[in-house]
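**Student:** Okay, predicted coordinates and the sequence, questions at the end:
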Amino acid sequence: MDSLTFIGLLFAFIAIFGGQVLEGGSIESLLNFPAFVIVIGGTFGAVLVQTNVKTLKRALRMASWSFKTPKQEPKVAIDKIINWSMTARKLGLLGLEDEIDVERNQFERKGLILLIDGGEPQVIRDSLLVDLEVVERESMQAVKFYEALGGYAPTLGIVGAVLGLIQVMGNLSDPSALGSGIATAFVATIYGVASANLLFLPIAGKLKNIVQTQSLYREMFIEGIALIAEGENPKVIESRLAGFIPTS
């Protein structure tokens, strides 16, 4: 569980609502359902226009990564690759066949199959790099979904503000109707700017970092498989792969 996401959102809401109270306002004044519908509904509608179904499904699945980052254990992966290397040196590449049924990760399973089939190291690299690039591209398209939400939300906030002002101008003769129109105008702007800068863009940034970390993990795996195919010494493989692990 990524506690920083919860802490960040908590701080953001405390800052906004707390600041409103400190300025002498009420929290209720920030709650406006029409403004919410205009900004959030309009924002999602605009983004759906430019998004295909596949990207939408992937983006919705990836949303949970903001709160629970997919588990990546480079050191465990290195140990596994080293064990494969030692097995290959003792029993040959065919000695790794039993590992295919054990391996659950599809990307790593494909790498293992290519290795056992006796593929050339460069061929293995090229094949796995294509898979890596495809997955990374699809993931980054999903990240752009949230970046687009962050881009449209402030504009829809302005739309909500204009709609509120239109209501105000159309009811100048009825003072009782002015308050709701003005509230919608200003609250819509807050919703647009706040949702973009406190929710959508931060989520996009976190997901982008996760995708980059996953790509680095897969690059490390590709290098390890290729080194086994080259018949490299396990100690050398371990030393090479250790460079993929961040020092901090």
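**Tutor:** Alright, I've got the coordinates.
**Student:** Only C-alpha atoms from now on, for both contacts and neighbour counts.
**Tutor:** OK.
**Student:** List the buried residues for the helix or strand hosting residue 209?
**Tutor:** According to DSSP states H and E, residue 209 maps onto helix 201-229. The neighbour-count check on helix 201-229 (16 or more other C-alpha atoms under 10 Å) flags 201-204, 206-208, 210-211, 214-229 as buried.
**Student:** Find the residue at the geometric middle of the protein.
**Tutor:** residue 207 (2.1 Å; C-alpha atoms, centre = their mean).
**Student:** which residues are contacting stretch 95-111?
**Tutor:** For stretch 95-111, the external contacting residues (C-alpha atoms under 8 Å, 6 or more residues apart in numbering) are 84, 87-88, 112-113, 116, 124, 128, 131, 221-222, 225.
**Student:** Counting only helices, which of these make the cut?
**Tutor:** In helices, defined here by DSSP state H, the members of these are 84, 87-88, 112-113, 116, 124, 128, 131, 221-222, 225.
**Student:** Below is structure B, check it against A:
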Amino acid sequence: MDIATIIGIIVGLGFVVMGITADGDIAGFLQLSSMLIVFGGTFSATLVAYPLQQVLDTIKIVSKAFSNNKVDPGSIIKSIIELANVARKEGLLALEEAAEGINEDFLQKGVMLIVDGTDPELVRNLLETELAFIEERHQGGQGLLEMMGALAPAFGMVGTLIGLINLLRDLDDPASIGPNMSVALLTTFYGALMANLIFIPLANKLKLRSREEILRKEIMVEGLLSIQAGENPRIIEEKLKAFLPPKLRQSEEEESRESEEA
């Protein structure tokens, strides 16, 4: 569970509520008609823009923004180095047995391609094609959330127009000015709040998760091709560490030195 996402939403709503209650009453900001316009309009327009199945799939993808099941790139590098050592000592065919203990489907698929004697260029093309489609699927979910982030304020403006139209229509009735103006402003408030606290931040979090996953798989591709080329495991390790940020790379090097000393 990614606590940061949950804390961010809860704290954000909390500060908004505190800001409201500091000088007013929260009950005045709860209006069913404004909620229906913004939430209903945003959801309906999303269904118009995207197929139903993609909307349902995105709901599953959004759960990744709340999960913290990240795979450490360092552990992937260690797995690849273990495979490289097996290939160097026992040959590429021995990787078939070693691949059975791999939990990562993408890495396992690449190993089996190598074992089958697939041409290195074809191995790269197959893995990079799958990588491209994974990234495209991720972008679909991100795009849907970004669209919802754009639609919510737009329907807030629709509610504002509705409120202003009713206000001008009943201008001769002073008692109706307050409620109509309330609808006009609250719909804009709901739209801006939903877009900037939920939809757009979640889309950004999914982009971050996608970049992390793509990086891990790029490490796998490079490592597998290096194994197939028969490179030295130490050279492969140094090559793959280049994918890591300096801080993480330094941590991996310290762990490697400690294990060698042990």
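**Tutor:** All right, it came through fine. In this text, all values refer to a predicted model and were calculated from it rather than measured experimentally.
**Student:** List the contacts of the residue nearest to the centre of structure 1.
**Tutor:** By C-alpha under 8 Å, 6+ apart, the neighbours of residue 207 of structure 1 are 62-63, 65-66, 143.
**Student:** hmm, back to that, got the ones in helices among the contacts of stretch 95-111 of structure 1 as a markdown table, with distance to residue 234 of structure 1 columns?
**Tutor:** Shown next, in a markdown table, are these (distance: C-alpha to C-alpha, whole Å):
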| residue | distance to residue 234 of structure 1 |
| --- | --- |
| 84 | 9 |
| 87 | 10 |
| 88 | 10 |
| 112 | 16 |
| 113 | 19 |
| 116 | 17 |
| 124 | 18 |
| 128 | 21 |
| 131 | 25 |
| 221 | 14 |
| 222 | 15 |
| 225 | 11 |
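**Student:** sorry, back to before: continuing past the helix holding residue 209 of structure 1, what's the next helix or strand?
**Tutor:** Past helix 201-229 of structure 1, the next helix or strand by DSSP H and E is helix 234-242.
**Student:** Roughly how far does the most far-flung residue of structure 1 relative to its centre sit from residue 63 of structure 1?
**Tutor:** Residue distances from the centre of structure 1 (C-alpha atoms, centre = their mean) peak at residue 173, which lies 49.9 Å from the mean C-alpha position. Distance from residue 173 of structure 1 to residue 63 of structure 1, counting by C-alpha to C-alpha, to the nearest Å: 47 Å.
**Student:** same thing with residue 219 of structure 1?
**Tutor:** 24 Å.
**Student:** which residues in structure 2 form helices?
**Tutor:** Counting by DSSP H, the helices of structure 2 are 3-23, 32-35, 41-49, 52-66, 73-90, 95-99, 105-115, 120-169, 174-194, 200-228, 233-241, 246-261.
**Student:** okay, the angle between the fourth one and helix 120-169?
**Tutor:** What that stands for is helix 52-66 of structure 2. Counting by axes from the mean of the first three to the mean of the last three C-alpha atoms, to 10 degrees, helix 52-66 of structure 2 points 100 degrees away from the direction of helix 120-169.
**Student:** Would you mark the buried spots in helix 52-66 of structure 2?
**Tutor:** Per 16+ other C-alpha under 10 Å, helix 52-66 of structure 2 contains these buried residues: 55, 58, 61-62, 64-66.
**Student:** Can you tell me which of those is closest to residue 176 of structure 2?
**Tutor:** The closest of the buried residues of helix 52-66 of structure 2 to residue 176 of structure 2 turns out to be residue 55 (C-alpha to C-alpha; 39.0 Å).
**Student:** Now do the same for the closest one: its match in structure 1.
**Tutor:** Counting by TM-score structural alignment, residue 55 of structure 2 lines up with residue 56 in structure 1.
**Student:** In contact with its match: list those residues for me.
**Tutor:** Applying C-alpha under 8 Å, 6+ apart, the residues near residue 56 of structure 1 are 48, 142, 145.
**Student:** And the first one, how close does it get to residue 142 of structure 1?
**Tutor:** Taking C-alpha to C-alpha as the measure, residue 48 of structure 1 falls 12 Å from residue 142 of structure 1.
**Student:** for residue 153 of structure 1, same thing?
**Tutor:** From residue 153 of structure 1 to residue 142 of structure 1 the distance is 17 Å (C-alpha to C-alpha).
**Student:** and what of residue 13 of structure 1?
**Tutor:** In terms of C-alpha to C-alpha, residue 13 of structure 1 sits 26 Å off from residue 142 of structure 1.
**Student:** Between these two, tell me which one has more neighbours.
**Tutor:** residue 142 (25 against 13; other C-alpha atoms under 10 Å).
**Student:** What about residue 102 of structure 1, how many residues nearby?
**Tutor:** Count around residue 102 of structure 1 with other C-alpha under 10 Å applied: 9.
**Student:** swap that for residue 249 of structure 2, please
**Tutor:** 18.
**Student:** Then residue 240 of structure 1?
**Tutor:** By other C-alpha under 10 Å, neighbour count at residue 240 of structure 1 equals 15.
**Student:** got it, and the one 4 residues further on?
**Tutor:** Number of residues near residue 244 of structure 1 (other C-alpha under 10 Å) recorded here: 17.
**Student:** dump the residue contacts of it.
**Tutor:** With C-alpha under 8 Å, 6+ apart, residue 244 of structure 1 has these contacts: 216-217, 220.
**Student:** Please tell me how far the spatially closest residue to residue 184 of structure 2 that is not a sequence neighbour sits from residue 199 of structure 2.
**Tutor:** Nearest residue to residue 184 of structure 2 in three dimensions, chain neighbours excluded: residue 160, at 3.6 Å (C-alpha to C-alpha, 6 or more residues apart in numbering). According to C-alpha to C-alpha, residue 160 of structure 2 and residue 199 of structure 2 sit 21 Å apart.
**Student:** again, but for residue 226 of structure 2
**Tutor:** For residue 226 of structure 2, the distance to residue 199 of structure 2 - C-alpha to C-alpha - is 41 Å.
**Student:** any residues touching stretch 221-228 of structure 2, and which ones?
**Tutor:** 77, 80, 83-84, 87, 92, 107, 110-111, 114, 120, 123-124, 127-128, 233, 236, 240.
**Student:** same question, stretch 118-132 of structure 1
**Tutor:** With C-alpha under 8 Å, 6+ apart, stretch 118-132 of structure 1 has contacts from 93, 107, 111, 114-115, 215, 218-219, 222-223, 225-227, 229-230.
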